[in-house]
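Student: coords below, sequence missing:
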């Protein structure tokens, strides 16, 4: 079976061949297409296909480019998503705002430390490689300031996380102390019962 993906132009060429040849099978053979089911589907939708083709050929109208599965996403886009999430945006919202796959955004955020390290190393390498003329010095300074600003935000976020963990440990310690206090009287009651039994036996 022919699993090839065909462009809109190839479908229109098939429809032109169909008008000349008269049958789907002969038109498909002339185009080298071995899937008659696909060709019959095109023939049934010929009006829609021709309308879409004529619309795409209008001057000044950009043709929509579909990103194929598996295409490489720029590191800059990944970093923008990560920074937005660090600013408080949810991962699901970031996937919608940046038009990215939810699973991909989750994967980027899980490996954000590696991605940020790679991003800043590339930025540093590009700055060192570029012998910036005086007119572009402000761009280099801005890039450094943005990197420093992100590092400050990251440090603040880590400090907050550290405070949370400290509070968590204190809570668990208090909870453990409460549980110990509650379990104390139970043991005393058992011992008092045992002593009462012993005294009754002595009386006998």
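Tutor: Done, it's in. Just so it is clear, the structure is predicted and the values come from calculations on it, not from any experiment.
Student: make it CA atoms for all contacts and neighbour counts henceforth
Tutor: Will do.
Student: which parts of stretch 94-114 are buried?
Tutor: 94, 95, 100, 105, 106, 108, 109, 112 (16 or more other Cα atoms under 10 Å).
Student: what packs against the one helix or strand the first one maps to?
Tutor: Taking DSSP states H and E as the definition, one finds residue 94 inside helix 91-97. Other helices and strands packing on helix 91-97, by 3 or more Cα pairs under 8 Å, 6 or more residues apart in numbering; DSSP states H and E, are helix 75-86, helix 102-110.
Student: can you list contacts of the host helix or strand of residue 113?
Tutor: Taking DSSP H and E as the definition, residue 113 sits inside helix 112-129. Helix 112-129 is touched from outside by 75, 76, 79, 82, 108, 140, 147, with contacts defined as Cα atoms under 8 Å, 6 or more residues apart in numbering.
Student: angle of the longest helix along the chain against helix 75-86?
Tutor: Ranked by number of residues, the top helix in the chain under DSSP state H is helix 137-203. When axes from the mean of the first three to the mean of the last three Cα atoms, to 10 degrees is applied, the directions of helix 137-203 and helix 75-86 differ by 50 degrees.
Student: comparison target, given below:
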């Protein structure tokens, strides 16, 4: 088996594992379930991933690597948070559109075992460096009056709800508002990026001081 065939099989295994983890949860999933989903033997699966933990790390690492390197480039730009925000949202939305199971996967794992997900992330602390940079810049700009002072928990929860919630209720939204056409939902997601960016910019833009005539 050549390198391309090995990489193709690894990709097939990871995609199958995403499906099984979402359906059954990490704890209930067995390696045999993943092997069955791929259509290979458990012995063959162990050739690529010896343990379920290694498979989970591969899935999460793939998804994080699809997003954070692009965020790192944005964070290195000498621009304000308000200027960075549309670019960051664009990257998040693009990653989620390419990996529609990611929000369901992460939400289910955070509810099931947040410590496990946290440990997985912190196996490579460099993954969260861009997010820490963003937090540091936002805090600094709030102190300097360039951003409205908003608690960071409100920031994170608002952004996550705007980005992720429609994905979690994709089917009812599509059925009720889009005649059951999944293509219309994809168009909705593409158009929603500008709406989310505008909402976040409005949230953080400092209030204009009132004049004596107002």
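Tutor: Alright, I've got the coordinates. Everything numeric here is computed off the predicted structure, so don't read it as measured data.
Student: TM between them?
Tutor: For these two chains in superposition, a TM-score of 0.32 is obtained (TM-score structural alignment, normalised by the length of structure 1); 92 aligned residues with a Cα RMSD of 4.3 Å.
Student: about what we covered before: which positions within the helix holding residue 113 of structure 1 qualify as buried?
Tutor: Buried-residue list, helix 112-129 of structure 1, by 16+ other Cα under 10 Å: 112, 115, 116, 119, 123, 124, 127.
Student: just how off-centre is it within its chain?
Tutor: Distance of helix 112-129 of structure 1 from its chain centroid, counting by Cα atoms, centre = their mean, to the nearest Å, is 20 Å.
Student: and the angle for it with helix 102-110?
Tutor: Here helix 112-129 of structure 1 points in a direction 70 degrees away from that of helix 102-110 (the same axes, to 10 degrees).
Student: ok so, going back, can you put the helices and strands packed on helix 91-97 of structure 1 in JSON lines and add distance to residue 181 of structure 1?
Tutor: Below are these laid out as JSON lines (distance: least, Cα to Cα, whole Å):
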{"stretch": "helix 75-86", "distance to residue 181 of structure 1": "42"}
{"stretch": "helix 102-110", "distance to residue 181 of structure 1": "41"}
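Student: how about the ones you listed, which one is nearest residue 202 of structure 1?
Tutor: helix 102-110 (70.2 Å; Cα to Cα).
Student: in contact with the most centrally placed residue in structure 1, which residues?
Tutor: With distances taken as Cα atoms, centre = their mean, the residue of structure 1 nearest its centroid is residue 105 (0.9 Å). Listed by Cα under 8 Å, 6+ apart, the contact partners of residue 105 of structure 1 are 78, 81, 91, 94, 95.
Student: secondary structure element for residue 10 of structure 1?
Tutor: helix 8-21.
Student: which one of the contacts of helix 112-129 of structure 1 has the most neighbours?
Tutor: Among the contacts of helix 112-129 of structure 1, the one with the most neighbours (other Cα atoms under 10 Å) is residue 82, at 24 neighbours.
Student: for that residue, which non-adjacent residue is closest in space?
Tutor: Excluding its sequence neighbours, the residue lying closest to residue 82 of structure 1 (Cα to Cα, 6 or more residues apart in numbering) is residue 109, at 6.0 Å.
Student: for residue 30 of structure 1, see how far away the one you found is.
Tutor: Distance, residue 109 of structure 1 to residue 30 of structure 1, using Cα to Cα, to the nearest Å: 50 Å.
Student: what residues sit buried inside the helix or strand harbouring residue 184 of structure 2?
Tutor: Using DSSP H and E, residue 184 of structure 2 sits in helix 182-204. Buried positions in helix 182-204 of structure 2, judged by neighbour count with 16+ other Cα under 10 Å: 185, 189, 192, 193, 196, 197, 200, 201, 203, 204.
Student: can you put those in CSV and add distance to residue 105 of structure 2?
Tutor: CSV is the format used below for the buried residues of helix 182-204 of structure 2 (distance: Cα to Cα, whole Å):
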residue, distance to residue 105 of structure 2
185, 20
189, 19
192, 22
193, 22
196, 22
197, 24
200, 25
201, 28
203, 28
204, 30
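Student: right, and residue 12 of structure 1 touches residue 49 too?
Tutor: Yes. Counting by Cα atoms under 8 Å, residue 12 of structure 1 does reach residue 49; the two are 7.2 Å apart.
Student: farthest-separated two in the contacts of helix 112-129 of structure 1?
Tutor: Longest distance between any two of the contacts of helix 112-129 of structure 1 is 26.5 Å, between 108 and 140; criterion Cα to Cα.
Student: this completes my enquiry, with thanks.
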